[in-house]
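[1] I'll drop the sequence and a predicted model, then ask my questions.
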Amino acid sequence: MKAFVVVCLSSLLAFSAFAHDGHDDGGDATTTSPHKGDHTGEFCTDASQTICAHLHFLADVNTSTEGSFVAHIETPDNQPINNFKIDMWMQMGSHGHGSAPFEVADNGQNHYTITNAWFVMPGTWTVRIDFDFNGVHQHIEIPVTAAQ
């Protein structure tokens, strides 16, 4: 009987390991994706709390339709940035998954409209923003959760 219980528990444990999709859901299965009109909080560079960014979503975030959002970089006195680059990354255990290249429109005043943003898998994606400000390279990461 003891062997039967051990086999059942081992099988259950093995099955549960394969049942998880391997993506980070932030530990909360009820996490929802941003909706059209939502904003993220402010995320700042490691070097300065006066150089920050946030996202404003132009479409619902999900795994089946194109995402679009505006990235707004805030600098002291709204000074302009240079060399803006953006991508998305999802870490999945020991490897990661990137996104297809975005289409980026510079709207001026450090606002950039991002289209062709595909959150192809559910979980937490990192929107990585790189730019130069006053000749110094800056990097900001903003987490975005994509539910199914």
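    Yes, it's here. Residues are numbered from 1 along each chain as shown.
[2] alpha carbons only for contacts and neighbour counts from here, please
    Noted.
[3] Just the element for residue 70, please.
    Element membership of residue 70, judged by DSSP states H and E, is strand 67-74.
[4] Next, the contact list for residue 115, please.
    Contact analysis of residue 115 by C-alpha atoms under 8 Å, 6 or more residues apart in numbering lists 66, 67, 68, 69, 102, 103, 104.
[5] Swap in 10 Å and give it another go.
    Neighbour list for residue 115: 58, 59, 66, 67, 68, 69, 70, 101, 102, 103, 104, 105 [criterion: C-alpha atoms under 10 Å, 6 or more residues apart in numbering].
[6] got another, please set it beside the one above:
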Amino acid sequence: MKVLIALVLTSLLAVTAMAHEGHDHGNNPPQSPRAGDKTALICNTDKSICTQLQFLVDINSSAEGAFFATIKTPDNKAINNLKVDLWMSMGNHGGHGSAPVEIAETGHNQVKVSNAWFVMPGTWSVRLEFDLEGIHQHFEVPVYVAE
């Protein structure tokens, strides 16, 4: 009886861990972004400010990542003091960040982010913080890394 209970608990923990890591129990497990892929548009509550990433290389946990980050603002107003970092929430254990990324302006409200290391599989957040007309803005774009 104890063996059966232990087996059931082990199975439940394995299923819970897979669900937590973003595994799809169907035939289409999540994939890492590939060069050219874009994320969904992430917007504030009134949809007046949005951001989107476009990947320049295939993303994985063993190579340097690079992407464009574009921020759309009302009337195409300029942003200031942009900061970008990578963050992985680890539940009750806090989180895990990545080394500082390199940011190069490539256009109006667009930057190229390199030296972006997603050092382990799972769901990461690309966090963008900036000021727009003196108001601090914070966005988090989810990026799933499969391998």
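    Nice, thanks for sending it over. These numbers were taken from a predicted model, which means no experiment stands behind them.
[7] circling back: in the second structure, what stretch matches the strand holding residue 70 of the first structure?
    Counting by TM-score structural alignment, strand 67-74 of the first structure pairs with residues 65-72 of the second structure.
[8] The matching stretch vs the first structure, average offset?
    Its aligned residues in the first structure lie a mean 0.4 Å from stretch 65-72 of the second structure after superposition (mean C-alpha distance after the TM-score superposition for the first structure).
[9] Quick one: distance of that stretch to the chain centre.
    Averaging C-alpha positions (C-alpha atoms, centre = their mean, to the nearest Å) puts stretch 65-72 of the second structure 11 Å from its chain's average.
[10] quick one on the thing from earlier: out of the contacts of residue 115 of the first structure, which are buried?
    58, 59, 67, 68, 69, 70, 102, 104 (16 or more other C-alpha atoms under 10 Å).
[11] Turn those residues into JSON lines, including distance to residue 122 of the first structure.
    Formatted as JSON lines, these follow (distance: C-alpha to C-alpha, whole Å):
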{"residue": "58", "distance to residue 122 of the first structure": "19"}
{"residue": "59", "distance to residue 122 of the first structure": "16"}
{"residue": "67", "distance to residue 122 of the first structure": "13"}
{"residue": "68", "distance to residue 122 of the first structure": "16"}
{"residue": "69", "distance to residue 122 of the first structure": "18"}
{"residue": "70", "distance to residue 122 of the first structure": "21"}
{"residue": "102", "distance to residue 122 of the first structure": "19"}
{"residue": "104", "distance to residue 122 of the first structure": "23"}
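[12] Mind picking the one among those that's closest to residue 76 of the first structure?
    Distance ranking of these against residue 76 of the first structure, using C-alpha to C-alpha, places residue 70 first at 19.5 Å.
[13] Was I right to think that closest one contacts residue 103?
    No: using C-alpha atoms under 10 Å, residue 70 of the first structure is not in contact with residue 103, being 11.5 Å away.
[14] in a helix, that's where residue 4 of the second structure is, yeah?
    Yes: per DSSP: H, G, I helix; E, B strand; the rest coil, residue 4 of the second structure lies within a helix segment.
[15] separation between it and residue 30 of the second structure?
    Noted for residue 4 of the second structure: a distance of 32 Å to residue 30 of the second structure, by C-alpha to C-alpha, to the nearest Å.
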